[in-house]
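**Q** What follows is a predicted protein model with its sequence.
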Amino acid sequence: MTENINGKVVVITGASSGLGAETARHLSTLGAKLVLGARRLDRLQALASELGLDAKAIFQTDVTDRNQVKALVDRAVELHGRIDVILNNAGLMPGSMLDKLKVDEWDRMIDVNIKGVLYGIAAALPYMQAQKSGQIINVSSVAGHKVGPGGAVYAGTKWAVRAISEGLRQEVKPWNIRTTIVSPGAVATELIRTITDQDVATGMAKTYEKAIPASSFARVVAFAMSQPDDVDINEVLFRPTSQAY
C-alpha cells in the first residue's frame, strides 16, 4: 500500500544516521518529498547527495532549539507548500545507574527525547490544522513499555513520548490528523555509543549482538504512512525475534 506515500512531504529529524537516514532512503524510493534535519551537516549533505536531494532539502537542526525545529518545518512548507508527515526521530540513549549521578546526561536526554518531540509537534501542528490533514510520527522504544536497571531516565523519556502522543491523538481528531508511535527494540543504530556507564554499556552490547537492521524501522514507518486516510496506525511495538524483553 505504498501508493499513499508518493508525493507526500516528509520532515525527518535526526536524519544524519541510523533510523532517520535509513527511513529517508526507504521513503525516497517510494516517492516521498523529503526535508531532512540533523546536527551533523556533513552527514546530511552526503545523504542528500546520495538521494539526489536539492541542497535546500536539508537543514542543520538541533532539536533542543525550538527555533531550529520550526525553521526546519518552515523550510518544508516553503519548498513544497505543505507538510504531510513529521517523523520526530532524534534521540539519545546514555543509560546509566541512577547512583552514578550522571545528571548532565539526564538533562540532555530530557532535552532531546522529550522537548525535541514537543518542538516538532509545535512546528508541524499549525500547518496540519490549517490543511486539515497530516501525520505526526513519534519514536518511543521498548523502554517506553518496560523499565530495567540502568534505563530509568531513558525509559522515563520514552514513556513521556507515548503519553504525549496519546494525548495528541485525542486532541487532533477535528483536523483529521493521524498520530503514530513507533517503539523499536534492539535495532542497529549509533544509540548505544552514547552510553558512558561501562556496566550498562556492556550489558546493552550483549542485547544488541542480534540487533536487526534500521531498514526494519523504515518499513514500519512506511506501513503506518501508507494506510488510507481513514486508518490511523496509533502504535507499533517491534523487536528482533530473538529479543526476550
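**A** Noted; the coordinates are in hand. The shown structure was predicted, so the numbers you read here are calculated from the model rather than taken from an experiment.
**Q** from here on, contacts and neighbour counts on C-alpha atoms
**A** Fine.
**Q** Geometric centre of the chain: which residue is closest?
**A** Nearest to the mean C-alpha position of the chain, by CA atoms, centre = their mean, lies residue 89 at 1.5 Å.
**Q** OK, contacts around it?
**A** Counting by CA atoms under 8 Å, 6 or more residues apart in numbering, residue 89 makes contact with 12-15, 19-20, 117, 138-139.
**Q** Which parts of the chain are strands?
**A** For the chain, applying DSSP state E gives strands covering 9-12, 33-38, 58-60, 85-88, 134-139, 177-184, 235-238.
**Q** okay if I get these as CSV plus distance to residue 68 and mean neighbour count?
**A** Formatted as CSV, those follow (distance: least, CA to CA, whole Å; neighbours: other CA atoms under 10 Å):
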stretch, distance to residue 68, mean neighbour count
strand 9-12, 13, 26
strand 33-38, 9, 27
strand 58-60, 8, 23
strand 85-88, 14, 25
strand 134-139, 18, 26
strand 177-184, 22, 24
strand 235-238, 27, 18
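**Q** could you dump those to a markdown table with distance to residue 67?
**A** As requested, those are exported to a markdown table (distance: least, CA to CA, whole Å):
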| stretch | distance to residue 67 |
| --- | --- |
| strand 9-12 | 15 |
| strand 33-38 | 13 |
| strand 58-60 | 12 |
| strand 85-88 | 15 |
| strand 134-139 | 19 |
| strand 177-184 | 23 |
| strand 235-238 | 28 |
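**Q** Pasting the second one now:
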Amino acid sequence: MTENPTPSSSPTHKVVVLTGASSGIGAATALRLAAEGHHVVLAARREDRLAELVAQIEAAGGSAEAHRVDVTVAADVRALLESVVATRGRVDVVVNNAGVMPLSRLDALRVDEWDLMIDVNVRGLLHGIAAALPHFQRQGSGHFVTVASVGAHAVSPTAAVYCGTKYAAWAITEGLRQELDPGIRVTTVSPGVVESELAGSITDPAAAELMRTYRRNTVPADTIAAAISYALAQPDGVDVTEIVVQPAAQR
C-alpha cells in the first residue's frame, strides 16, 4: 500500500491543489498523486521544501508546480486558485491539509498557540473552500478533501483546543457536503498518529512528553496519501464521505 503506483495515461488525471504540501501527509500525497499522473499544485510557506519536492516529482516523470502560500491569508489562497485556473484551465481537487498542533493543557494559557491553531486549522480550511468553491460551481464539478484527525472524534488531555479545531473542520466539511450539488464531492480524511513533523510544533514540555508516549505507534504518511487517492479515484456519483485511518495499536 505504501508503494507509489506507475503513472498512466488515463483521462481521469486531475489538477490537484494541496495545502501544507512541504512535508508529512501533504508531501506524501503530492508524490503519490503525481505518480498516478495527476498535476499537483504544491502550496506551503517553505519554498525550499516545495522546490525540492517539485524537482523530485519531475525527475520521476511527474507534473508539479509550487506556490508560496500562507493559508491564514485569504488573499493568498484566492490568488493561488485564480493562478491555477488561469494557467491550467481548471482545478479538479483541493486538499485542505495545512495544520498545526502545538498541544498544551488549557491551564498553561498558551493563548497565542490557541490562536495559531484556530487560524491555520479552521480559517485556513475556510479560506480554501472560499477560494475554490466559485470555480467548482462554475465547472459543475470538483472535489474538496479535508485532512482532519481522529481528534475530531475524541478529546484527550493537552489536546482540547487542537481537537476543537478538528471538530470544527469535520463539521464545516460535513456541512459543505450537505449544501453542495452532487457534482461537487466532499471527503474528510481523519488520520490517527502519522509519521510527520506535526508534533514538532509542541512547545509545552508536559505535552511534548505525553506525545512521545502517544506516538510510539504510527503509520507512514503515505498510508493517508493512499486513502486520499482512493477517494479521488472513485467514479462520478460516488462520494467517499469520511475515511478514518490509524495504527491498529491506537485503538
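**A** Nice, thanks for sending it over. All of these numbers come straight from a predicted model, not from anything done at the bench.
**Q** if we can go back for a sec, which two of the contacts of residue 89 of structure 1 have the greatest separation?
**A** 19 and 117 (15.4 Å; CA to CA).
**Q** which residue lines up with residue 241 of structure 2 in structure 1?
**A** In structure 1, the residue matched to residue 241 of structure 2 (TM-score structural alignment) is residue 234.
**Q** Which residue is the nearest non-sequential neighbour of that match?
**A** residue 180 (4.3 Å; CA to CA, 6 or more residues apart in numbering).
**Q** Which residues are in contact with the one you found?
**A** Each residue near residue 180 of structure 1 by CA under 8 Å, 6+ apart is listed here: 135-138, 165, 224, 232-236.
**Q** which position in structure 2 aligns with it?
**A** Correspondence of residue 180 of structure 1 to structure 2, assessed by TM-score structural alignment: residue 187.
**Q** Map residue 45 of structure 2 onto structure 1.
**A** Correspondence of residue 45 of structure 2 to structure 1, assessed by TM-score structural alignment: residue 39.
**Q** Now for residue 180 of structure 2, how many residues are close by?
**A** Residue 180 of structure 2: 13 surrounding residues under other CA atoms under 10 Å.
**Q** roughly how far apart are it and residue 146 of structure 2?
**A** According to CA to CA, to the nearest Å, residue 180 of structure 2 stands 15 Å off from residue 146 of structure 2.
**Q** Farthest from the middle of structure 1: give me that residue.
**A** residue 99 (29.1 Å).
**Q** which residues touch the aligned residue in structure 2 for that residue?
**A** Under the alignment (TM-score structural alignment), residue 99 of structure 1 pairs with residue 107 in structure 2. By CA under 8 Å, 6+ apart, the contact set of residue 107 of structure 2 is empty.
**Q** wait, the match of residue 45 of structure 2 sits on residue 64?
**A** No: using CA atoms under 8 Å, residue 39 of structure 1 is not in contact with residue 64, being 10.4 Å away.
**Q** With neighbour numbers in mind, choose between those two.
**A** The neighbour comparison of residue 39 of structure 1 against residue 64 (other CA under 10 Å) goes to residue 64, with 21 against 17.
**Q** Which residue in structure 2 aligns with that one?
**A** Per TM-score structural alignment, residue 64 of structure 1 is aligned with residue 72.
**Q** Quick check: nearest residue in space to that match, chain neighbours excluded?
**A** residue 124 (5.0 Å).
**Q** Counterpart of that neighbour over in structure 1?
**A** So residue 124 of structure 2 corresponds to residue 116, using TM-score structural alignment.
**Q** How many residues are close by that match?
**A** Residues near residue 116 of structure 1, counting by other CA under 10 Å, number 24.
**Q** quick one: contacts for it?
**A** 63-66, 88, 90 are the contacts of residue 116 of structure 1 under CA under 8 Å, 6+ apart.
**Q** Show me which of the residues you listed is closest to residue 124 of structure 1.
**A** Closest to residue 124 of structure 1, out of all of the contacts of residue 116 of structure 1 and judged by CA to CA, is residue 88, at 10.4 Å.
**Q** separation between residue 181 of structure 1 and residue 171 of structure 1?
**A** The gap separating residue 181 of structure 1 from residue 171 of structure 1 is 15 Å, by CA to CA.
**Q** quick one on the thing from earlier: take the contacts of residue 116 of structure 1 and write them to JSON lines, including distance to residue 35 of structure 1.
**A** Output for the contacts of residue 116 of structure 1, formatted as JSON lines (distance: CA to CA, whole Å):
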{"residue": "63", "distance to residue 35 of structure 1": "15"}
{"residue": "64", "distance to residue 35 of structure 1": "18"}
{"residue": "65", "distance to residue 35 of structure 1": "18"}
{"residue": "66", "distance to residue 35 of structure 1": "17"}
{"residue": "88", "distance to residue 35 of structure 1": "12"}
{"residue": "90", "distance to residue 35 of structure 1": "14"}
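**Q** What about the residue nearest to residue 91 of structure 1 when sequence neighbours are not counted, how many residues nearby?
**A** Using CA to CA, 6+ apart and skipping the chain neighbours, the partner closest in space to residue 91 of structure 1 is residue 113 (5.1 Å). Counted with other CA under 10 Å, residues neighbouring residue 113 of structure 1 total 28.
**Q** what's the counterpart of residue 198 of structure 1 in structure 2?
**A** In structure 2, residue 198 of structure 1 lands on residue 205 (TM-score structural alignment).
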